[in-house]
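Colleague: pasting the sequence and the predicted model now:
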Amino acid sequence: MFTSGTLALFGFHAPSFAFLKDGGVSIIAVLFTFGLVIFLHEFGHFIVCKLVKIKVEAFSFGFGPELFGRTYGVTRYSLRAIPLGGYVKPAGENMEEATGAADEYFSKPWYYRLAVVFAGPTMNYILAFALFAGVIFITGEPVPSNEPVIGEIAQGYPAETAGLKIGDRILSVDGAPVAAWDKMAALIHAKVEKEVAVKYQRGTENKTVKIKTARGPERVGVIGISPGMTFIRIGLFKSGKMAAGQCWFWTAFTVKSLASNIRHKEKPDLAGPIGIVNIVSKAAHSGFSDLIFLIGLISVAVGFFNLLPIPLLDGGHAVLYIFEGLTGKKVTPKIMQVVNSMGIAMLIGILVFATYSDINRIITSHKARKAAAVSGAPQP
């Protein structure tokens, strides 16, 4: 059974968890996000099953008790109580229940089954491309300013804790004057998890604050600020080109981040269910275009995650089918049972770790804010 759920997203950092303090989340935005991403993922599996003449017994959005369902032809279509997943059930996918009928899953050649498993992640990337292209076409191409003026502050990062605000002009870093954003960034990047003295101008006042940098994904020092942006209207073709670039960038970024984690024996930065809800909720409150762009990012993450060679995921199935194609040998039901058990254990482990990471961020963020208040650091 092909399933999709909100297990964990590699590379998604859930910064501040302020929504737990402010009260409530945008439930509609969360359900819309995962409803769209998961439905299209499962629809990818479903449509290819139909194309290669595999009988589909069930196509469900959500898990748990059925709320609404209809049977058309041989397929039961249903909406279930928990809208954080979904599944497609091809006939004969359980090898122990297969009868050998021509329209069953394992009766089809390995390359048909390979096409079925790749269809889900492919639909995620198609969705991401369409959403990225739409946002870029409507809002325009972002062009960052090189003025050392803060245009955005990432929540939960050192700059926010230190009290920096949007519109502050950075004057110097560790006594070195800065007149351009790139020079300022280079000075901060050079200090990884070290304290820097940042002098800035706010209105008519000049202030200095000491900030300990965080370690960025590229192993450089960061404090969580970005420059202001201007947007230039562009055509549909260039929007599509930039959207494809975004899909490639975020996939490559995730691969490099994971490779760096493995190489340096560091824990990956994961967002679990709590973190993902937080991210989506904040994007919904930031504006419609931010939410749509974030849905694209989540779709890329879901597509990439499902391609990992983990049993039960699409990538795990793909490895088995490619092995079958190379050797001419199908895996036995006993091997499938062992592999699936391993997959369940791995996925539960990832979910537990991601949830632990979410909770740890809440505690860390709370401690940082409390320490800043005690030390007299200005608060945002």
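Modeller: Yep, that arrived. Numbers count the residues shown, from 1 in each chain.
Colleague: could you use CA atoms for every contact and neighbour count after this?
Modeller: OK.
Colleague: identify the residue nearest Arg70 in space, chain neighbours excluded?
Modeller: Nearest-residue entry for Arg70: Tyr77, 5.4 Å, with adjacent residues in sequence omitted and distances by CA to CA, 6 or more residues apart in numbering.
Colleague: what helix or strand is that neighbour on?
Modeller: strand 75-90 (DSSP states H and E).
Colleague: the stretch 1-150 of the chain: strands as residue ranges?
Modeller: Counting by DSSP state E, counting those that start in this stretch, the stretch 1-150 of the chain has these strands, from start to end: 2-5, 9-10, 56-72, 75-90, 141-144, 150-153.
Colleague: I'd like the ones you listed laid out as CSV, including distance to Gly303.
Modeller: As requested, the strands of the stretch 1-150 of the chain are exported to CSV (distance: least, CA to CA, whole Å):
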stretch, distance to Gly303
strand 2-5, 10
strand 9-10, 10
strand 56-72, 17
strand 75-90, 14
strand 141-144, 25
strand 150-153, 28
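Colleague: Phe43 and Thr122 touch, don't they?
Modeller: No - using CA atoms under 8 Å, Phe43 is not in contact with Thr122, being 10.6 Å away.
Colleague: out of the strands of the stretch 1-150 of the chain, nearest to Trp110?
Modeller: Nearest to Trp110, of all the strands of the stretch 1-150 of the chain, is strand 75-90, at 14.6 Å by CA to CA.
Colleague: one more to weigh against that first structure:
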Amino acid sequence: MEFLQSVFSAGSGLLSYAIPALFVLTIVVFFHELGHFMVGRWCGVTIKAFSIGFGPELFGFYDKHGTRWKFSAIPLGGYVKFEGDENAASVPDEEAMKKMSADEREGSLHAKPLWARAAIVAAGPVANFLLSIVIFGMLLFAYGKPMTPARVDSVVAGSAAEEAGFEPGDIMVSIDGGVIEAFSDVQRLVALSSEDVLQVVVDRGGSLITLQTTPRRTEVTDQFGNKQKIGVLGIRHESNPDDVVRKQFGPVDALWGGVEETYFIATRTLGYIGRIFVGKEDADQLGGPIRVAQVSGQVATLGIVALVNLAGMLSVSIGLINLFPVPMLDGGHLVFYAAEAIRGKPLSEKSQELGFKIGLAMVLSLMVFATFNDITHIFLSD
């Protein structure tokens, strides 16, 4: 009974998260598919459909080129269907292509030169990265970046920081060569560095001192009550409004800041995945659509700016995931195209079909695993 009550309570909460989650996902998916769409059209490919979501169509319309633009019932992704595609994953429809007229075949994705097909496939993830750069850049230009000194106000007894020799009053200058501008930079760099040895340069009374420390993996609770395990040094920084300085950015600097933020999120995401494989992180932090809905709803309580920022972060993740060399994803298509470039001819229909089946199994397995994590994290957490 207690379990059912927790499920009902969590389910009710998730319903309230639906609108912010759909807002975030629709933005990210739309631009991803728009990348495929625009490059496909530039390359002269006939586009049958542009869908936000999967499953039965809810509503839509035809444009002057005959493309069906539509919203579908399951809002967990989207697709662009090109001439010659068997399904939303752009698996070639060999039988249909054999029956095409010369004009129809000319407009087929799979009849285009290798470079054009590769460009069309890569355009989706690239669009996601460009969207993230624009979002982060616009936010920096409009609102700047609030910064507080990376000052150590106190050291937790028995912590990694105490063992390393940190002292109150130290101002952190760099971590493993990465420049520290604000205390928030310290948190971002340390969080995914548990059990790693870090070289930290501090300014102590005008003298630069290098300290060696190893963040400890610790469970922390964020402002929304979510628990996660991250690297912690054991230093405290007292929040003082007088310390806050808002750094302003011009258009060029803001855009470059967007590039840097996109690169940082991408490298940290890949780093986290790599750490899972070597046993330094738990895979239970991987989330699926339920977790996205929860986080979107929580972030929405902070305002539209925070929600747009989340869209930028999610866009980086979607771009990266789609570049993984897994058939069914954009990265899998690029692997097939690379093999075609090396062999001088496409892989056999049987080989591609087997690859897509394996890819589908991998994607479905990941979705099941992520959903299980969501259920465990949201429904069964204390």
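Modeller: That came through fine. Since the structure is predicted, the reported quantities are computational estimates derived from the model, not experimental observations.
Colleague: follow-up on the earlier one: which residues touch the strand holding Tyr77 of structure 1?
Modeller: 1-6, 31, 34-35, 38-39, 42, 45-46, 49, 54-71, 104-105 (CA atoms under 8 Å, 6 or more residues apart in numbering).
Colleague: gap between Ile276 of structure 1 and Ser357 of structure 1?
Modeller: Using CA to CA, to the nearest Å, we find Ile276 of structure 1 at a distance of 12 Å from Ser357 of structure 1.
Colleague: I meant to write Gly216 of structure 1 there.
Modeller: Counting by CA to CA - Gly216 of structure 1 and Ser357 of structure 1 are separated by 17 Å.
Colleague: neighbour count for the two, which is higher?
Modeller: Neighbours were counted for Gly216 of structure 1 and for Ser357 using other CA atoms under 10 Å; Ser357 has more, 22 against 15.
Colleague: tell me the residue in structure 2 aligned with that one.
Modeller: Mapped onto structure 2 by TM-score structural alignment, Ser357 of structure 1 lines up with Asn373.
Colleague: that match contacts Leu286, correct?
Modeller: Yes - assessed by CA under 8 Å, Asn373 of structure 2 is found in contact with Leu286 at 7.0 Å.
Colleague: my read: Ala116 of structure 2 touches Cys43, true?
Modeller: Yes - the criterion here is CA under 8 Å, and Ala116 of structure 2 meets it with Cys43 at 6.5 Å.
Colleague: the lengthiest helix in structure 2 - contacts with which helices or strands?
Modeller: Using DSSP state H, we find that the single longest helix of structure 2 is helix 2-42. With contacts defined as 3 or more CA pairs under 8 Å, 6 or more residues apart in numbering; DSSP states H and E, the secondary structure elements packing on helix 2-42 of structure 2 are strand 47-62, strand 68-82, helix 114-143, helix 289-300, helix 304-323.
Colleague: any chance of the ones you listed in CSV, with mean neighbour count too?
Modeller: Listed next are the helices and strands packed on helix 2-42 of structure 2 as CSV, based on neighbours: other CA atoms under 10 Å:
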stretch, mean neighbour count
strand 47-62, 17
strand 68-82, 20
helix 114-143, 22
helix 289-300, 21
helix 304-323, 21
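Colleague: how about these in CSV, adding distance to Val7 of structure 2?
Modeller: Shown next, in CSV, are those (distance: least, CA to CA, whole Å):
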stretch, distance to Val7 of structure 2
strand 47-62, 26
strand 68-82, 22
helix 114-143, 34
helix 289-300, 13
helix 304-323, 26
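Colleague: show me the contacts for the spatially most central residue of structure 2.
Modeller: By CA atoms, centre = their mean, structure 2 has its centre lying nearest to Ser317, at 1.4 Å. Ser317 of structure 2 sits next to Ala266, Thr269 when contact means CA under 8 Å, 6+ apart.
Colleague: structure 1: which residue goes with that one?
Modeller: Under TM-score structural alignment, Ser317 of structure 2 pairs with Ala301 in structure 1.
Colleague: so how far is Ser4 of structure 1 from its match?
Modeller: 12 Å.
Colleague: what of Ser357 of structure 1?
Modeller: Distance from Ser357 of structure 1 to Ser4 of structure 1, by CA to CA: 21 Å.
Colleague: Ile170 of structure 1 is in what secondary structure piece?
Modeller: With DSSP H and E as the test, Ile170 of structure 1 turns up in strand 169-173.
Colleague: quick one: map Gly343 of structure 1 onto structure 2.
Modeller: Match for Gly343 of structure 1 (TM-score structural alignment): Gly359.
Colleague: before we move on, what about Phe32 of structure 1?
Modeller: Per TM-score structural alignment, Phe32 of structure 1 is aligned with Phe23.
Colleague: OK, contacts around the match of Gly343 of structure 1?
Modeller: Val326, Pro327, Met328, Leu329.
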